[in-house]
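# pasting the sequence and the predicted coordinates here, then a few questions.
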Amino acid sequence: MAELPSDAVPSARALLKERDYLLFWGSRWCGAFAAQIQSVALGWHMYALARQTMSVEQSAFLVGMIGLAAFVPVFLLTLPAGEAADRYDRRKVALACLAGEMVTALVLTLAAWRGFATPALLLLVAALFGAARAFFAPANTAMGPMLVPRELLPRSIAWNSLAWQSASIAGPAVAGILVAISPAHAFVTALILYAVSALFVAAIRKNTKPERQAGSRWTLMKEGLAYVWRERIVFGAISLDLFAVLLGGATALLPVFARDVLHVGPEGFGLLRAGPAMGATVIALWLAANPIRSRAGGYMFGGVAVFGLATCVFALSKTLWLSVAALAVLGGADMLSVYIRQTLIQLVTPDVMRGRVAAVSSVFIGASNELGEFESGVVARFLGPIGAALFGGIGALGITVLWARLFPELRKADRLV
């Protein structure tokens, strides 16, 4: 395992001198903004269509099915996606994936505008989006460290997270306004943002093609899996995200809470969706200015525990302000643990392996998010939305204790810089 660097991280101003990183950051923000708008509009549109003929529980189940539809292609394409990111020019792979995402936004725009959207069509588009993201995530993740000096890597990861989280605040809020007009307005906005993201990526000049490696595609895939399994810090960090968020995925049920629990409509739904990103952005800003220098493992597990507690508070809340506050705390705690996990993984992984490790990480993250939505929908079918969210929060607390015991190396991880 590569040693973690012990020197201090340079000032954030150093990142401003890295032209290609700034383009990468802009692309990341626009792509995240687009994905958030599309996700919010897709969930709301699905729930609205389903409620025309189905009960709350049945409609919640269909909303959860969006997550499963998006995750299946991510799971099936994980190994070839990681191998592609370690074999081909990562910038070109990312551009091809953004083109695929633009196609999904275009289909959703036309379906909503012309009125031929159905639950089956929405699930199909979610699956196509998942296929594009399966290749985009490892290529984009592995490309980032190629654009900055190694000493800037921890700080760049914090700024990468800030791009995602700030877009996640604006995205749901804007989506709520646009959906209130019509879902078509939300989907066409996402289409434009994907195009801008692609333009930023196309302008990157640095070499983003990894070193050519000997061996067949299958050999390279097996090497990636073996590395993840062998490196306990990497495997522990990735699997912790999978199970904690899998059980604590209350955000999948936000359309249900907005419409039938809190009764706040699409505008309130957008505010609820922005809640986690509000808290996450505050923590991301703090981390960008003050990278964690010691006791990283303890902070990470503490973040997961707070995430579980905040999920329980959200489940039991009956007012909009308390629900948004709980979601903000939830998002901030998740940001802290995600930042530490991502930094650890990037620092201990050599560049020639980053695509494959990122692919495995993305499928675990995808499983935590997409399967978390599916799990929430299934549990809501039997326990109702409140019971499902409460079940997930308690489960996340249990996972925190269990993983702290199973992976003492992760719990004892100290320095990130």
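Nice, thanks for sending it over.
# contacts and neighbour counts: CA atoms only from here.
Will do.
# so who does the residue nearest to Thr251 when sequence neighbours are not counted touch?
Excluding the flanking residues, the one nearest Thr251 by C-alpha to C-alpha, 6 or more residues apart in numbering is Arg273, at 7.2 Å. Going by C-alpha atoms under 8 Å, 6 or more residues apart in numbering, Arg273 touches Val40, Ile169, Pro172, Ala173, Thr251, Leu254.
# what about the closest residue to Leu147 other than its chain neighbours, how many residues nearby?
Residue nearest to Leu147 in three dimensions, not counting chain neighbours: Tyr21, with 5.5 Å by C-alpha to C-alpha, 6+ apart. For Tyr21, the neighbour count with other C-alpha atoms under 10 Å is 23.
# the helix or strand Tyr21 falls within: how far from the chain's middle?
Assigned by DSSP states H and E, Tyr21 belongs to helix 19-50. How far helix 19-50 lies from its chain's middle: 11 Å, per C-alpha atoms, centre = their mean, to the nearest Å.
# equivalent analysis for stretch 241-248, please.
Distance, centroid of stretch 241-248 to centroid of chain: 12 Å (C-alpha atoms, centre = their mean).
# tell me what the helix or strand that contains Arg341 is packed against?
Secondary structure assignment for Arg341, by DSSP H and E: helix 320-348. If you count contacts as 3 or more C-alpha pairs under 8 Å, 6 or more residues apart in numbering; DSSP states H and E, helix 320-348 packs onto helix 153-181, helix 232-247, helix 265-289, helix 296-316.
# pasting the second one now:
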Amino acid sequence: MEKTTDPAASTHPFRALRVRNFRLFATGQVVSVAGTWMSVVAQDWLVLELTDDSATALGTVTALQFTPMLLLTLYGGRLADRYDKRALLTGANLVSGLLALALAVLVLTGTAGLPHIYVFACALGLVNAVEVPTRMSFVGELVGPELLPNASALSAAYFNVARVAGPAVAGLVITAFGTGWVMLINGLSYAATVLALRRMRPGEILRAARPPGRTRVVDGLRHVRGRPDLLVPLALVAGVSLFGLNFQLTLPLLAKTVFHADATSFGLLTTAFAAGSLAAAFLTTARRSRPSGRLVTCSALVFAVLETTVGWAPGYPAAVVLLFLTGGASIYFAQAANHRVQLGSDPRYRGRVLALYTLILQGSTPVGALLVGAIGAEWGARACFVVGGLASLVTALAALAHRSGRSGPEPGVSRASGPADVRAAGARQPPG
């Protein structure tokens, strides 16, 4: 792994990109995630077209895509801790690409119906149950503990670069050629990640030592149970994500049913939200240590207030500005919670801990999507934002009250997550 002794390099916002393997990984992810976000816009638009703007149908598709994560992500984290993460990610991206191409063929031939979208959404969720916790824990193996906060922030940054570019391009392509071509582009984009993974130097990957004995899900849960400094941010993420982080559902509803936007204007709303997320992601690249619990809670409070305000936006321009701010607040909160959990967990359990984080953050989406979809069907898209923001506000206030009632010093990072311990645990173990 490439190192430097230059003091200025230790504060450079792109310092993790000096690591060749991470640089390859980030490049492949930008292309692939851009395709994914293009497909998200196309899929949502297609569902609304097929169902005459049904919030319930859109909520069902979202729920089906995330239900496998609710059921299987912890086992995905178990696989990530036991097997070669690079091999797992290669397989997951190949399968995702084939699924996307198959759906594209159905759409382009005019044979795709709502049941097909349901099936492919569920299948993609099965793959993501393994891919997401594996990808999140793989970043630490690429760069090591000292660069992990910066690499994690850059991962959020490139994710949101793709999130900005993808919907904007998708809106133009849908308008010009239709949704099928967007899905075809998405299917081809997975090749970028697969190629990047295969070009990495395996000898520079800092694999953690395989845990002794069986690699069990319950061991990761026990590790978290004994750590209140991990439990509180995870509980906060659970409360906020259930109602507050359903933008895949609420943004298209806001665009079509409130502002009566076309595909291009819908893409602009999504782009504004993603641009705010991107700005916040770059802001967090300066982080060099584990964030405090108070920072995590306060960022959730800010997000809750902004999301509630979106529901009262008087017009399209105001919504664009408010969504930019809300996007920034959402990624800042998610990154703060992620860093607090990831940098505080033992590397031997990191795959399973991050699987639990993913389960809470994204696995709650099926329930949240159905609830928010029902709210949207009954009271409209604005109510989705207001209820989501207020529910997040209550959750953050409860976490703040919990912190105020505690005494004693702020918990620190466990010894096992320190640089020396990670280097010892990750000393060129064989895959597995």
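Perfect, thanks for sending it. Note that the structure is a prediction, hence the values are computed from the model and not measured.
# tm score of chain vs chain?
Their TM-score after superposition, calculated using TM-score structural alignment, normalised by the length of the first structure, is reported as 0.90; 402 aligned residues with a C-alpha RMSD of 2.5 Å.
# if we can go back for a sec, any idea what the residue nearest to Thr251 of the first structure aligns with in the second structure?
Under the alignment by TM-score structural alignment, Arg273 of the first structure pairs with Thr270 in the second structure.
# Ile233 of the first structure and Gly130 of the first structure, how far apart?
27 Å (C-alpha to C-alpha, to the nearest Å).
# these two - which one has more neighbours?
Set side by side, Ile233 of the first structure and Gly130 show more neighbours around Gly130, with 26 against 21, by other C-alpha under 10 Å.
# hmm, the more buried one is touching Ala70, no?
Yes - using C-alpha atoms under 8 Å, Gly130 of the first structure is in contact with Ala70, at 4.3 Å.
# which helix of the first structure spans the most residues?
helix 372-406 (DSSP state H).
# give me the mean deviation of that helix from the second structure.
Compared with the second structure after fitting, helix 372-406 of the first structure has a mean deviation of 1.6 Å; criterion: mean C-alpha distance after the TM-score superposition for the first structure.
# so which of the contacts of Arg273 of the first structure is the most crowded?
That'd be Pro172 among the contacts of Arg273 of the first structure, by other C-alpha under 10 Å, with 30 neighbours.
# and that residue, what pairs with it in the second structure?
By TM-score structural alignment, Pro172 of the first structure lines up with Pro167.
# my guess is that match contacts Gln43. True?
No - between Pro167 of the second structure and Gln43 there is no contact under C-alpha under 8 Å: 11.4 Å.
# you'd agree Ser189 of the second structure is up against Ser39?
No - between Ser189 of the second structure and Ser39 there is no contact under C-alpha under 8 Å: 10.7 Å.
# the more surrounded of these two?
Taking neighbours as other C-alpha under 10 Å, Ser189 of the second structure and Ser39 compare with Ser39 leading, 26 against 23.
# the more buried one and Leu103 of the second structure: what is the separation?
In terms of C-alpha to C-alpha, Ser39 of the second structure sits 10 Å off from Leu103 of the second structure.
# touching both of the two, which residues are there?
Met183.
# what residue of the first structure matches up with Leu154 of the second structure?
Checking TM-score structural alignment: Leu154 of the second structure goes with Trp159.
# who's in contact with that match?
By C-alpha under 8 Å, 6+ apart, Trp159 of the first structure lies in contact with Trp25, Ala284, Leu285, Ala288.
# give me the nearest residue to the equivalent of the third one over in the second structure, chain neighbours excluded.
In other words, Leu285 of the first structure. Under the alignment (TM-score structural alignment), Leu285 of the first structure maps onto Phe282 of the second structure. Nearest residue to Phe282 of the second structure in three dimensions, chain neighbours excluded: Ala157, at 5.9 Å (C-alpha to C-alpha, 6+ apart).
# would you agree that neighbour is in contact with Ala274?
No - contact criterion C-alpha under 8 Å: Ala157 of the second structure and Ala274 do not qualify, at 9.9 Å.
# and those two? Which one has more around it.
Between Ala157 of the second structure and Ala274, counted using other C-alpha under 10 Å, the more crowded position is Ala274 (30 against 26).
# so how far is Thr284 of the second structure from that one?
From Ala274 of the second structure to Thr284 of the second structure the distance is 15 Å (C-alpha to C-alpha).
# likewise Phe66 of the second structure?
Phe66 of the second structure is 27 Å from Thr284 of the second structure, by C-alpha to C-alpha.
# of these two, who's got more company?
Each of Phe66 of the second structure and Thr284 has its neighbours counted (other C-alpha under 10 Å); Phe66 has more, 27 against 22.
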